[in-house]
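Student: model this:
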Amino acid sequence: MQNGRTTQSAVLPSRSDPPEVVRDWLAGAHPSPEQARREWRRGGISLLPLGSRFDAVRIPGDLVHAAIGSLAVSDALDGPVIHDVRTLGPTYWALVPRQDDWPGAPEAPLLSHGTCLGVPDLTVTGPPGSFWVTPPRHRDHLCRTEDVLALIACDRRELGQDHTTRAEALTALAQELPPPDTLSDDHLRGRTCVWCDTRLTAETAYLDFGQLTEPRRWFPRACRPCTDERADRGLTAREGWK
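Tutor: Presented below is the predicted three-dimensional model:
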């Protein structure tokens, strides 16, 4: 970091494995690795369980862009990063080692045991849909936790306390979540929309709140119609939503 902004570090030699070796490593996060490979061949994305081989940190795009300015995400995080676009704007997913505790900011939650992440095939490096900003170069290649935490801390300093972010809009939407004790296991696990009974897939899970721990551990997700309806009820008037 320099003057509160992420700067490019020296490029150090690093090993790389053949794509099939890296793909096998990613597929190993799935209880049926061959299913993950089939999903990549069929649709370019596979829903991989987290908390076994790696975890993921969700970082809203406006936070990332505030910290790195005109630099590339790969300059700030020397590890695998996935990008997608949701109601609240661009979102980045940094793959990190498994965490026993997550001291990061609430607007950049950790996703771990009990939830899944749509992981693109290694060949998917551009839109539409989820794609790799930086794919893993070798087995066990993950972002360093301290680098992700430093990026988040820089994000918050750059934006300042008076700036309304899309992360704050996410917090506002979270206020509309129903009490978890009124929900089924499918709702709690993110298999169906938290606001309706729509079954969710990697493609139809439009909004992911990550792992919540109050008043219990749960993983709410939402479909696009429900998310848009709640956004249109007033969140579009918030500064920073535009």
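Student: every contact and neighbour count from this point should use C-alpha atoms.
Tutor: Fine.
Student: these two touch, right, Trp93 and Val64?
Tutor: No: contact criterion Cα atoms under 8 Å: Trp93 and Val64 do not qualify, at 10.8 Å.
Student: heading C-terminal from the helix or strand containing Trp93, find the next helix or strand.
Tutor: According to DSSP states H and E, Trp93 maps onto strand 89-96. Downstream of strand 89-96, the first helix or strand assigned by DSSP H and E is strand 110-111.
Student: might one say that Asp62 is in contact with Arg166?
Tutor: Yes: the criterion here is Cα under 8 Å, and Asp62 meets it with Arg166 at 7.2 Å.
Student: who's more crowded, these two?
Tutor: Arg166 (23 against 19; other Cα atoms under 10 Å).
Student: against Asp147, how distant is the more buried one?
Tutor: According to Cα to Cα, to the nearest Å, Arg166 and Asp147 sit 22 Å apart.
Student: ok, back up a step: what are the buried residues along the strand holding Trp93?
Tutor: Neighbour counts over strand 89-96 (16 or more other Cα atoms under 10 Å) mark Pro90, Thr91, Tyr92, Trp93, Ala94, Leu95, Val96 as buried.
Student: mind giving me a markdown table with these and columns for distance to Pro33?
Tutor: Shown next, in a markdown table, are these (distance: Cα to Cα, whole Å):
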| residue | distance to Pro33 |
| --- | --- |
| Pro90 | 29 |
| Thr91 | 26 |
| Tyr92 | 24 |
| Trp93 | 21 |
| Ala94 | 21 |
| Leu95 | 18 |
| Val96 | 20 |
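Student: for Gln35, state which of those residues is nearest.
Tutor: Comparing the buried residues of strand 89-96 against Gln35 with Cα to Cα places Leu95 closest, at 20.8 Å.
Student: now the other sequence, so there's something to compare against:
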Amino acid sequence: MDPRLTRTRDAALAAADALLDEFGMTALTHQNVAARAGLGRATVYRHWPTTVDLLLDLHTRYRPPLFVTTGDTLRERMAASFDAQLEHLVDPRSRNVSVALQGAAQHERVWLRLSETNAARLRSVADAAGPAYDLHERREHLLTVLALMTGPVLQLATFSPTAIDADLRATVLDAVVDYLNSYCRTRGATTENGAPGSTLAPAVRDGSPGPRTSTPSRRQDQQEVTPPMRSEPPHHAG
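Tutor: Okay, here's the model as predicted:
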């Protein structure tokens, strides 16, 4: 690409980024972007005919990371994935673009981009969990793991960033690993701590929880704990 075009695009996207951060989605207009970037409005229209085009280009810059598939244990992979998601979500620019995209999801192209991004992230959750966990065809479980991982961080990064500390990290990892071990293990598979799945207590068919071993301790970051499998997550009243 011509270096001048690159500078023009970079200036406009930086201006759009700043406008989102300072004023929100309502400020993302061609006139405002042109004024902030020192460009002609026609130039901005030529590169981005609609504000949706601008927003999608910003999303390309701040696309959410996939889950990490390297690491010897489930907990190590989930810990690396948490750190990657955290780095993304605590960046206000990434968070602003994500929120703006959610608000513009009624536009077909935005919805398609969100669907594409979400599908890739869900596949990465299954890949990070590994073959001992039955996830690739279990969308409801993939969504739960993604929510357990990113939901608390997104809320705290938005409203109380100082609350994101080592204790929160350990709590989130406990919840994710416990959920995967409780509901998502492949029947008969050998778990990562070497215990064959066939030695586990059978799932209770009526949906009530069976006996459990202790959940992973916050101090056991390097230790896999294998609680008995339950057939389905418990349903909470209300």
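Student: could I get the TM-score for this pair?
Tutor: With the length set by TM-score structural alignment, normalised by the length of the second structure, the two chains reach a TM-score of 0.26; 123 aligned residues with a Cα RMSD of 7.0 Å.
Student: overlap of the contact sets of Asp62 and Arg166 of the first structure?
Tutor: Listed as contacting both Asp62 of the first structure and Arg166 by Cα atoms under 8 Å, 6 or more residues apart in numbering are Gly89.
Student: which of the buried residues of strand 89-96 of the first structure lies closest to Asp208 of the first structure?
Tutor: Asp208 of the first structure lies nearest to Thr91 out of those, by Cα to Cα, at 10.5 Å.
Student: distance check, that closest one against Arg221 of the first structure.
Tutor: Thr91 of the first structure sits 15 Å away from Arg221 of the first structure, going by Cα to Cα.
Student: and what of Ala56 of the first structure?
Tutor: 16 Å.
Student: helices or strands up against the biggest helix by length in the first structure?
Tutor: Determined from DSSP state H, the single longest helix within the first structure is helix 145-159. Packing partners of helix 145-159 of the first structure (3 or more Cα pairs under 8 Å, 6 or more residues apart in numbering; DSSP states H and E): helix 61-68.
Student: mind listing what's buried along whatever helix or strand comes next after the helix it packs on?
Tutor: Sequence order places helix 73-76 as the next helix or strand after helix 61-68 of the first structure, per DSSP H and E. Using 16+ other Cα under 10 Å as the test for burial, helix 73-76 of the first structure gives Val73, Ala76.
Student: which positions within the helix or strand following helix 73-76 of the first structure qualify as buried?
Tutor: As assigned by DSSP H and E, the chain's next helix or strand after helix 73-76 of the first structure is strand 81-86. Buried residues in strand 81-86 of the first structure, counting neighbours by 16+ other Cα under 10 Å, are found at Val81, Ile82, His83, Asp84, Val85.
Student: reformat these as JSON lines; add distance to Gly43 of the first structure.
Tutor: Converted to JSON lines, the buried residues of strand 81-86 of the first structure look like this (distance: Cα to Cα, whole Å):
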{"residue": "Val81", "distance to Gly43 of the first structure": "19"}
{"residue": "Ile82", "distance to Gly43 of the first structure": "16"}
{"residue": "His83", "distance to Gly43 of the first structure": "17"}
{"residue": "Asp84", "distance to Gly43 of the first structure": "15"}
{"residue": "Val85", "distance to Gly43 of the first structure": "18"}
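Student: identify the farthest-apart pair in these.
Tutor: Largest separation among the buried residues of strand 81-86 of the first structure by Cα to Cα: Val81 and Val85, giving 13.6 Å.
Student: show me the contacts for Arg9 of the second structure.
Tutor: Counting by Cα under 8 Å, 6+ apart, Arg9 of the second structure makes contact with His47.
Student: now it: which helix or strand?
Tutor: Element membership of Arg9 of the second structure, judged by DSSP H and E, is helix 3-23.
Student: so after that helix, what's the next helix or strand?
Tutor: On the C-terminal side of helix 3-23 of the second structure, the closest following helix or strand by DSSP H and E is helix 30-37.
Student: now the angle between helix 3-23 and that following helix, please.
Tutor: 110 degrees (axes from the mean of the first three to the mean of the last three Cα atoms, to 10 degrees).
Student: what is helix 30-37 of the second structure packed up against?
Tutor: Judged by 3+ Cα pairs under 8 Å, 6+ apart, the packing partners of helix 30-37 of the second structure are helix 3-23, helix 41-47.
Student: can you tell me which of these is nearest to Leu74 of the second structure?
Tutor: helix 3-23 (36.0 Å).
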